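# Pasting the sequence and the predicted coordinates here, then a few questions.
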Amino acid sequence: MNTVLYFYAFLLIFLLKVAISVFIYFSGNDFFGGGNDSTYYHAYAIGETDVITSAWPVFLRWLNELGVYSREFISFCLKLIGFIVIPLLVARLAWVRKSLDRQRVYWAAIVVISAYPTLLYYTTDIYRDVIMVALWLLGVFIFRELSSEKRLFHKTYFFVFGLAVAYLLLEFRGYLGFSYFFALVLAPLYSFRRYPFIFSIFIFLAGLFGFYLFGLLEPVLAYRSIFSDYQTGGSNLGISFSSVIQFFPDLLLSVVYQLFGVYFTGISSVAVFLTESLPFIFLITYVIRNRKYSTKFVDYLIVFFVTYSIIWLLGNDNLGTAVRLRMFSYISILIAFFVIYQTKKIVLCCGKC
């Protein structure tokens, strides 16, 4: 498939998303559950409530105090970011300069991320998720620069900017900012390519179990227990991590149900599995099987993916919320896939020369 066909595919998806957005606007359907946060954000922006949950409603009220807030206009801006800016950012992050396939991969990445249903859904109103994804992707550019930069001054320069991004993400969603910071600091110490995969998994699980035994995971698990009080259309999973014996079985179920999406409560969950989880399973399988072609940039993505994913897998017990939280996990692996794919072709091509 050449770049022209990818461009037309993107254009077709773009027009289809516009039509779907109009339909959702008038139907008001909540396809993925998890509540309509946008109603609360609007209420805070116009002063009907003073409960602060993140930096996003504070920003919206600030716009309102300046006299420039409009729910429809903000929603329109988020659509532009979700439909155009985010696909361009992902495509640029997937770009490998030495790859002969970089143009084709660029447009393929645009098409794939443009077809992400959950990202589309959160462009339909003033949700914070779209702006968080865009901000996080800008932070991933810092990961890429740090992975290739050799000069100490320039590495320090980018690291400071990374700290600023981590702080902003922390204000939007605490564990997202923490996971970004964790990868920023510790990814240089890890090599996805060099360290044996099974050994890495064993060490990680042993460390995680140790944290559980010493009660260090209690704040995250306490948050998870909140979901038992709020049933949302049967989408709560009932996984509690309530005993030492059940820790690993519960963790496995949480990964299978939430990360891989193998938990069906209706037609919408089946549709999300087919359009999001199934492609993710293919992507992560490819990344793991071809990790010998990984790069330092991919190391950052993998450390972030593991850290962020394990936090929300431990802290969340709702399928609808999982669909929203795992966007960052899925996009991390998507970018890693494209980088490894191109690096593999470069290495194999050089081997034939």
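Now that the structure is in, tell me what you want to look at. Note that the coordinates shown come from a computational prediction; the quantities given were computed from them, not determined experimentally. Numbering: from 1, shown residues only.
# Please count neighbours and contacts with C-alpha atoms only from this point.
Fine.
# quick one, helices of the stretch 51-200 of the chain?
Under the criterion DSSP state H, counting those that start in this stretch, helices of the stretch 51-200 of the chain are mapped to 55-65, 71-80, 86-94, 102-114, 117-121, 129-148, 152-172, 174-186, 197-213.
# As CSV, the ones you listed with mean neighbour count and distance to Ser21 would be great.
Shown next, in CSV, are the helices of the stretch 51-200 of the chain (neighbours: other C-alpha atoms under 10 Å; distance: least, C-alpha to C-alpha, whole Å):
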stretch, mean neighbour count, distance to Ser21
helix 55-65, 18, 22
helix 71-80, 17, 9
helix 86-94, 22, 17
helix 102-114, 22, 13
helix 117-121, 19, 8
helix 129-148, 20, 14
helix 152-172, 17, 24
helix 174-186, 20, 27
helix 197-213, 13, 41
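# for the ones you listed, which one sits closest to Lys296?
Using C-alpha to C-alpha as the measure, helix 129-148 is the one of the helices of the stretch 51-200 of the chain that comes nearest Lys296, at 5.3 Å.
# which other helices and strands contact that closest one?
Here helix 129-148 touches helix 86-94, helix 152-172, helix 296-315, going by 3 or more C-alpha pairs under 8 Å, 6 or more residues apart in numbering; DSSP states H and E.
# try it against this one:
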Amino acid sequence: MYDSFAQSGNLKGITFWMDILAYLNVIGLYDRMNITISIQFMSVFIIPLVVAKLILNITNDTQLVMFSVLFVSCYPSLYMYSGDIYRDVVMVLIFVILLYLVDIFFRVRVNGKFLCLILVLGLFYILFGFRPYLGVALLLAFFSSYFYLFKNIKILLAFYFMLIIIIHSLGLLDPLLEYRASFGEIDAGSTLGIDISNANVLTVVPLFIISYLGQFFGFFIINANSALVFLTESIPVMYMLFKVKFSILSNQFYRFLFYFIIIYNTVWVMANDNLGTATRLRIFSYLGVLILYIGSLALKYKKDEWKVLR
């Protein structure tokens, strides 16, 4: 699709990535093979390098930095989508650069804060152009991070599910559910077949949870590939997620990641009903979980060192 559009002569696509490829073709720099090689270079070298730089802002522990780099470098779906001119790897690179800048923005006091904010907002806009709901989720999470609402996790979950029921009852989820229903028209074994559009007040949350388990956690296993992805992606992330310490959310950057994961996951889990698409969409959430996990370990190591010193 991307290759044919880039050479079609049409300069206005439905995403920034299509526009970029078309523009490269116009100025004579479009070459599918060279762009693919560049994307592979991003996946193998640049993205892990930026992730390492971000983790170094969190901790100086070499093992944690190397673990993060290894996780990103060996991430199966990221490697798979670097095999052609897909937009996913480019988006992930922009995403991790954005996270690095957001972390710096929350750390600096005055000097450079305004410039950092301009860069952050610019990357929000670029990601919005690549995938609108990703950019919106990041922007909402950025502003929400100024509010600390974690007095009780049970109350927070109850509020979250109640909010889903309310917005579903008001019909605010209809555009997402209509898009989700389109997957039912595709005769593909990777479609979950969960119909939330006809759900009522009593069934919308259970159906959403089932969809969440199948897509974000990868429990919808249909073949050897999905089993491999479950073993190499989902299980490690589930382990990291359950090791995240709730106390780190007193830090604004971690709150930003936490809010982003909630908002972004809610949108794409509601709108998507295909396991293959889910492996692409959840990359950003999985990276967020990785950083929260590293932050939790860094805090634990710091406390242990303090106990030893005392």
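Sure, I can see it. For clarity, every value in this text was computed on a predicted model and none was experimentally measured.
# What TM-score do the two superposed chains give?
The TM-score (TM-score structural alignment, normalised by the length of structure 2) is 0.93; 306 aligned residues with a C-alpha RMSD of 1.7 Å.
# ok, back up a step: now the helices of the stretch 51-200 of structure 1 in CSV, please, with extra columns for distance to Val287 of structure 1.
Output for these, formatted as CSV (distance: least, C-alpha to C-alpha, whole Å):
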stretch, distance to Val287 of structure 1
helix 55-65, 34
helix 71-80, 30
helix 86-94, 14
helix 102-114, 16
helix 117-121, 22
helix 129-148, 17
helix 152-172, 25
helix 174-186, 18
helix 197-213, 11
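# Nearest approach to Val270 of structure 1 belongs to which of the ones you listed?
Going by C-alpha to C-alpha, the one of the helices of the stretch 51-200 of structure 1 nearest Val270 of structure 1 is helix 117-121, 12.7 Å.
# Trace that closest one over to structure 2 and give me the residue numbers.
Mapped onto structure 2 using TM-score structural alignment, helix 117-121 of structure 1 covers residues 76-80.
# Stretch 336-352 of structure 1 too?
Alignment of stretch 336-352 of structure 1 against structure 2: residues 292-308, by TM-score structural alignment.
# ok so, going back, tell me which of the helices of the stretch 51-200 of structure 1 sits nearest to Val303 of structure 1.
helix 174-186 (5.4 Å).
# Pull up the aligned stretch in structure 2 for that closest one.
Aligned by TM-score structural alignment, helix 174-186 of structure 1 falls on residues 132-144 of structure 2.
# Mean deviation, the matching stretch versus structure 1?
Its matched residues in structure 1 lie on average 0.9 Å from stretch 132-144 of structure 2 after superposition (mean C-alpha distance after the TM-score superposition for structure 1).
# Check the offset of that stretch from the chain's centre.
11 Å (C-alpha atoms, centre = their mean, to the nearest Å).
# closest to Val130 of structure 1 out of the helices and strands packed on helix 129-148 of structure 1?
From these, taking C-alpha to C-alpha, the stretch that ends up closest is helix 86-94, at 8.5 Å.
# Give me the range in structure 2 that that closest one lines up against.
Here helix 86-94 of structure 1 aligns to structure 2 at residues 47-55, judged by TM-score structural alignment.
# Just the residues contacting the matching stretch, thanks.
Identification of contacts with stretch 47-55 of structure 2 by C-alpha atoms under 8 Å, 6 or more residues apart in numbering yields 64-66, 68-70, 72-73, 92-93, 96-97, 99-100, 103, 291, 294.
# ok, back up a step: of the helices of the stretch 51-200 of structure 1, which approaches Gln246 of structure 1 most closely?
Gln246 of structure 1 lies closest to helix 197-213 among the helices of the stretch 51-200 of structure 1, at 11.3 Å (C-alpha to C-alpha).
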